[in-house]
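Undergrad: quick one: sequence plus predicted model below, questions after.
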Amino acid sequence: MPVGTQIPNLGRSRRDRALSDNTADVIVVGAGPAGSTTAYHLARSGLDVLLLEKTEFPREKVCGDGLTPRAVKQLVAMGIDISEEAGWLRNKGLRIIGGGVRLQLDWPDLASFPDYGLVRKRDDFDEQLARQAQKAGARLYERCNVGAPVIDDRTGRITGVKAKLGEEKREVTFHAPLVVAADGNSTRLSLAMGLHRREDRPMGVAVRTYFTSPRHDDDYLESWLELWDRRGAQDRLLPGYGWIFGMGDGTSNVGLGVLNTSDSFKELDWREVLKAWCASMPEDWGYTPTT
């Protein structure tokens, strides 16, 4: 080797690797749709992104599984394959039922949005977005339970997060000049940052289940603005709203939601309310405990 030739560094030291693995330009806490989409676009712009998810994919989440054209546009922008061959079910619009009226509204035909919606189960949907963020360059840590922010004593700014990683719950600290809290409604990180839910905005609770049903290939998402229990001598109006979304796989997603502004919010068993509502539906729809 000629004199003066610099010998290349063929490997990083353990300390260098640790600093690099635990440091990024941006930390995104939560790999739900908001977190994974944020991580995807930041990584695509060239930033080093850490995406931290407390659970392990695939995972369940209570959801109607329906996507409007606005959401479809975002999937297209992320390069997600939304073809029927890839397991997506398209729908034409929204059917609204309430007050003795039944309206069937097609999604509008606009230049800026698709004219169809989609249905996809959340246990698969969230993972697709997280994997797409990975493909864009984001570094995904699953089973990474974030507990508290790291705060710079001099500036008061958040410069990272503390977490427990893996089955062994190994304590680790991640550093970044920007931290995005996308860890959901019960966010621990936001509370630790001193942020609290706005009391002037309502909060909703939802329950849902899947039924084997001939209505599984419905072309419309269905929203019920009134829930009636018709099992007794007199019909009873239940609190909240309901939905029926065909999944295209032989099943329907049937659920209901209620806002905390309802007088019944803390008193009722919402699973029992769902059962009562389903029991009032036509028997041939198949929304019974056996299906």
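TA: Here it is on my side, so go on. Numbers count the residues shown, from 1 in each chain.

Undergrad: C-alpha only now, for contacts and for neighbours.
TA: Fine.

Undergrad: all strands of the stretch 151-291 of the chain, in order?
TA: Assigned by DSSP state E, counting those that start in this stretch, the strands in the stretch 151-291 of the chain fall at 158-165, 170-175, 178-181, 204-212, 220-224, 227-229, 236-238, 241-246, 251-259.

Undergrad: residues contacting Gly250?
TA: Counting by CA atoms under 8 Å, 6 or more residues apart in numbering, Gly250 makes contact with Thr212, Ser213, Pro214, Arg215, His216, Asp217.

Undergrad: any chance of JSON lines for the strands of the stretch 151-291 of the chain, columns mean neighbour count?
TA: Output for these, formatted as JSON lines (neighbours: other CA atoms under 10 Å):
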{"stretch": "strand 158-165", "mean neighbour count": "19"}
{"stretch": "strand 170-175", "mean neighbour count": "16"}
{"stretch": "strand 178-181", "mean neighbour count": "18"}
{"stretch": "strand 204-212", "mean neighbour count": "17"}
{"stretch": "strand 220-224", "mean neighbour count": "22"}
{"stretch": "strand 227-229", "mean neighbour count": "20"}
{"stretch": "strand 236-238", "mean neighbour count": "14"}
{"stretch": "strand 241-246", "mean neighbour count": "24"}
{"stretch": "strand 251-259", "mean neighbour count": "21"}
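
Undergrad: here's the one I want to compare it with:
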Amino acid sequence: MREVETIVVGGGPAGSTCARRLVQHGRDVVVLDKAQFPRLKLCAGWITDKVLRDLDIAPGDYPHPMLRLDIRAHVPGLPFGLRWFPTPGANWSIRRIEFDAWLLARAGAEVVAHEVRRIRRDGDRFIVDDAFACRWLIGAGGTMCPVRRALFPEGRNKSRQIVTLEKEFPYPAREDVCRLTFFRRGLVGYAWVVPKGDGVVNIGIGGKAKYFRTSGTNIHDHFRAFLDDLVREGRLDAATVADLKETGHPYYLFSRDGAVRDGRCLLIGDSAGLATMDLGEGIGPAVESGLMAADEILGRGTYHKGEVTLFSLSGLTQRLMRRANRRHLPTPTAA
């Protein structure tokens, strides 16, 4: 059986960030992931200046395309797109198939292709599939993380569940503008068009699963209607839309309930349900939680869920949400 101080289950941004900090301080760490990197990961791929600072990356350090975003927010009833988008600093788009693989390689940790199936405790150790043993166990395997399922059996807060549909594909005719459409056709969520480098675009729609369960609407119908709108606006051609096959996945917005630690076992990133409460942005909270978990192992701090960034739009979102709640209107919670 392989003995190691820390096992990180999941090699995405949360897991690779945690592993990198541990490696930088000379700690023994192994990353387990069932996927071979680079692997396809559909995501709008929005990152902020803060994410780059947390990762200690300058835009020029990144070897793949990183496009600075010109964001326009669209709200029904307004005849124009808001050119001012209230996020501090610059915003960028990346492709997760490139970004995640680069982060994991940069971490410098040993990566083992292994699908985790069984986890048990043995005194102060965790045993993984009777093949690995560790003192610290980090769950970074996303929404369906095997660490969360094995050691955190309490149910998820279903009111915080988000579902998305999206497609990422080459489309050289795309515009270099990121468009976000809120409250489209009553959707409690938003739709997006995110341009990326090398003529790639990511188009998607997301919202609260509860909305689709209670409204009688279907997310696939919302997605196809959004594509039809883009064709009418001249942003996509009909032939491209006809061939698109969207892919969906669920995850969870930040919720104050739900444990993220059990002794020396910590959940980070989407396994902990840390996406921002307003825009559902997950990369920033994943990186933050990965750093916090590593610092706890290093004895440099304590990982507290409440210290992870809650809102992408900071104080403005909180004011809008309070105002919407007072008026009993749906709030802009999204995917």
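TA: Yep, that arrived. None of the values given here were measured: they were computed from a predicted structure.

Undergrad: surely Glu98 of structure 2 is in a strand?
TA: No. Glu98 of structure 2: not assigned to a strand; according to DSSP: H, G, I helix; E, B strand; the rest coil it is helix.

Undergrad: redo the strands of the stretch 151-291 of structure 1 as CSV? Include distance to Tyr40 of structure 1.
TA: Output for the strands of the stretch 151-291 of structure 1, formatted as CSV (distance: least, CA to CA, whole Å):
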stretch, distance to Tyr40 of structure 1
strand 158-165, 19
strand 170-175, 19
strand 178-181, 13
strand 204-212, 28
strand 220-224, 28
strand 227-229, 39
strand 236-238, 41
strand 241-246, 28
strand 251-259, 29
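
Undergrad: among those, which is nearest Gly98 of structure 1?
TA: Closest approach to Gly98 of structure 1 among the strands of the stretch 151-291 of structure 1 (CA to CA): strand 220-224, 6.1 Å.

Undergrad: just the buried ones from the contacts of Gly250 of structure 1?
TA: With burial judged by 16 or more other CA atoms under 10 Å, the buried subset of these is Thr212, Ser213, Arg215, His216, Asp217.

Undergrad: returning to that earlier point: out of the strands of the stretch 151-291 of structure 1, nearest to Glu85 of structure 1?
TA: Glu85 of structure 1 lies closest to strand 241-246 among these, at 17.1 Å (CA to CA).

Undergrad: what sits against Gly87 of structure 1?
TA: Gly87 of structure 1 makes contact with Arg120, according to CA under 8 Å, 6+ apart.

Undergrad: which position in structure 2 aligns with it?
TA: The equivalent of Gly87 of structure 1 in structure 2 is His64 (alignment by TM-score structural alignment).

Undergrad: Val207 of structure 1 now?
TA: Mapped onto structure 2 by TM-score structural alignment, Val207 of structure 1 lines up with Leu165.

Undergrad: roughly how far apart are the aligned partner of Glu53 of structure 1 in structure 2 and Asp100 of structure 2?
TA: Structural correspondence for Glu53 of structure 1 with respect to structure 2 (TM-score structural alignment): Asp33. Taking CA to CA, to the nearest Å as the measure, Asp33 of structure 2 falls 12 Å from Asp100 of structure 2.

Undergrad: overlap in contacts, these two.
TA: Common contact partners of Asp33 of structure 2 and Asp100 (CA under 8 Å, 6+ apart): Gly11.

Undergrad: thinking again about what came up before, can you give me the neighbour number for the match of Glu53 of structure 1?
TA: Around Asp33 of structure 2 there are 21 other residues, counting by other CA atoms under 10 Å.
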